[in-house]
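In: dropping the sequence and predicted coords here.
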Amino acid sequence: MKEIKIESTLYAFNSLNETPKEIQDLMEIAIEARKKAYAPYSKFKVGAAILLENGEIVSGSNQENASYPSGLCAERTAIYYAGAKYPNVKIVNMAITAASENQETLEPIPPCGACRQAIAEYENNQENAIEIYFMGVSGKVVKSNSLANLLPFGFNKSNL
C-alpha cells in the first residue's frame, strides 16, 4: 500500500476590504444577487458573480423549489448562464456569498459538491484556473487559486 497525500493551499482575508478592489466589486455584485435568491424552504440565500475574460460580469442566485432536486444553486445558475450567453469566453474569477435567515453565517461558505463539479467542468475545458473567493454574510473571505484546490481527484471527460 502506498500513501497518497493531498494538499491544498487557500488564502484567508480578514474582511472583504482586504481583497483587491476588483474582487470587492465582484463580491458586491454577488451580494446583490444573494438578495434576489428564492429560498423559502432552506432560508439559506446564496449569490455568485463571475468575471469573464472579456470583462463581462454574470451573476446568479439560488432558486429553490418545493420539489428539492428541481432547485439550482447560485454558482451553477451563474456559470451555466455564462456558458450559454458567452460560450468560449474564459472565466477569470468567481465570488460567492451565503447568508442564512436561521443563524449568522460569519464563516466562509464554499461551493457544494455539485457546484464544485460544475465549476471543474468549465475550468478543465478552458484549461485555465478559475480564482474562487467565498464568504458568509460578512467577515473572512477565502480565496482558492483554482477549483482543483477544492475538489482534488475531480472527475472530468478524460475519465469517460
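Out: On my side now, so go ahead.
In: going forward, measure contacts between C-alpha atoms and count neighbours the same way
Out: Noted.
In: what's the helix or strand for the closest residue to Gly47 other than its chain neighbours?
Out: Nearest residue to Gly47, sequence neighbours excluded (C-alpha to C-alpha, 6 or more residues apart in numbering): Arg34, at 3.7 Å. Per DSSP states H and E, Arg34 falls inside helix 21-35.
In: for that helix, name the packing helices and strands.
Out: strand 44-52, strand 57-61, strand 91-100 (3 or more C-alpha pairs under 8 Å, 6 or more residues apart in numbering; DSSP states H and E).
In: for those strands, give me CSV that also has distance to Asn14 and mean neighbour count.
Out: Shown next, in CSV, are the helices and strands packed on helix 21-35 (distance: least, C-alpha to C-alpha, whole Å; neighbours: other C-alpha atoms under 10 Å):
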stretch, distance to Asn14, mean neighbour count
strand 44-52, 20, 27
strand 57-61, 24, 25
strand 91-100, 15, 25
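In: thinking again about what came up before, list the contacts of the residue nearest to Gly47.
Out: By C-alpha atoms under 8 Å, 6 or more residues apart in numbering, the contact list for Arg34 reads 45-48, 60-62, 97-99.
In: for comparison:
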Amino acid sequence: MKKELTLNFDYFTAAAELSDIEKTLFEKAKTAREKAYAPYSDFFVGCAVLLENGEIICGNNQENAAFPSGLCAERTAVFYIGANFPEQKIKKIFIVGGPRIFSEKTPAIPPCGACRQSLMEYETKQHENIEVYFSNLKEEIYKVNAVKDLLPFYFDSTFL
C-alpha cells in the first residue's frame, strides 16, 4: 500500500510580508547569527524564539574543534529556555543561516535533523504547536505551523 504525505507551508519573498512580531524575530535572528562562533565551517546560524510571555530568546551556533561537540543555534536557544523558563511555552522560532560571506545562491536554511528532534520534544512537552520560520539573508522565508510538519515520522515518549 502506498500512502502520501502533504506538507503545507507559507512562503514569503521579503520580510516586509511578515507581521510586526515576525519581523522582529527575523531581525533578532539575523543579529544572533552575526555573533555565532563558527571558525571551522564558516557557516553562521542565528535564531530567535518567542515565548508565551512575550520574551524573545536568541541563540547561535557554537562550534568546537572536537566535532561534534558544538551546538546548533536552535538547540542553544531552546536548551537555555528549558533551563531558565521551563514553564513557558514556545510560540515561534525564527532561523536565519548561511555562509559568513553571503551568497545569492544560498537557499533558506531549515533546522537540521537533530534540531528538529529537539524542537519536537518541546512541542510534545507543551502540547501545542511551535511555528517554525527559516530563511536566508536575502529574505526568502518559509513558515510551517508545527515542528511535526518538518518531522512527520517523529519519535517521542509514546514509543518508550
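Out: Received, thanks. The structure presented is a predicted model; accordingly, all values stated were derived computationally and were not measured.
In: let me see the TM-score of these two.
Out: For these two chains in superposition, a TM-score of 0.95 is obtained (TM-score structural alignment, normalised by the length of structure 1); 159 aligned residues with a C-alpha RMSD of 1.2 Å.
In: and the strands in structure 2, which stretches?
Out: Using DSSP state E, the strands of structure 2 run over 10-12, 43-51, 56-60, 90-99, 131-135, 141-144.
In: how about TSV for the ones you listed, with distance to Lys23 of structure 2 added?
Out: Listed next are the strands of structure 2 as TSV, based on distance: least, C-alpha to C-alpha, whole Å:
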stretch	distance to Lys23 of structure 2
strand 10-12	12
strand 43-51	11
strand 56-60	12
strand 90-99	10
strand 131-135	11
strand 141-144	11
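In: nearest to Pro152 of structure 2, of these?
Out: Among those, strand 141-144 comes nearest to Pro152 of structure 2, with 12.1 Å by C-alpha to C-alpha.
In: the closest one vs structure 1, average distance?
Out: Following superposition, strand 141-144 of structure 2 is found to deviate from structure 1 by 0.5 Å on average (mean C-alpha distance after the TM-score superposition for structure 1).
In: about what we covered before: with structure 2 superposed, average distance for the helix holding Arg34 of structure 1?
Out: With mean C-alpha distance after the TM-score superposition for structure 1, helix 21-35 of structure 1 averages 0.7 Å from its match.
In: next, the buried residues of that helix.
Out: 23-24, 26-34 (16 or more other C-alpha atoms under 10 Å).
In: Val144 of structure 2 and Thr106 of structure 2: what is the separation?
Out: With distances taken as C-alpha to C-alpha, to the nearest Å, Val144 of structure 2 is found 20 Å from Thr106 of structure 2.
In: sorry, slip of the keys, the one I care about is Glu139 of structure 2.
Out: 11 Å.
In: contacts only, for the most centrally placed residue in structure 2.
Out: The centre of structure 2 sits closest to Ile95, judged by C-alpha atoms, centre = their mean, with a distance of 4.3 Å. Residues in contact with Ile95 of structure 2 (C-alpha under 8 Å, 6+ apart) are 26, 29, 45-48, 74, 109-111, 132-135.
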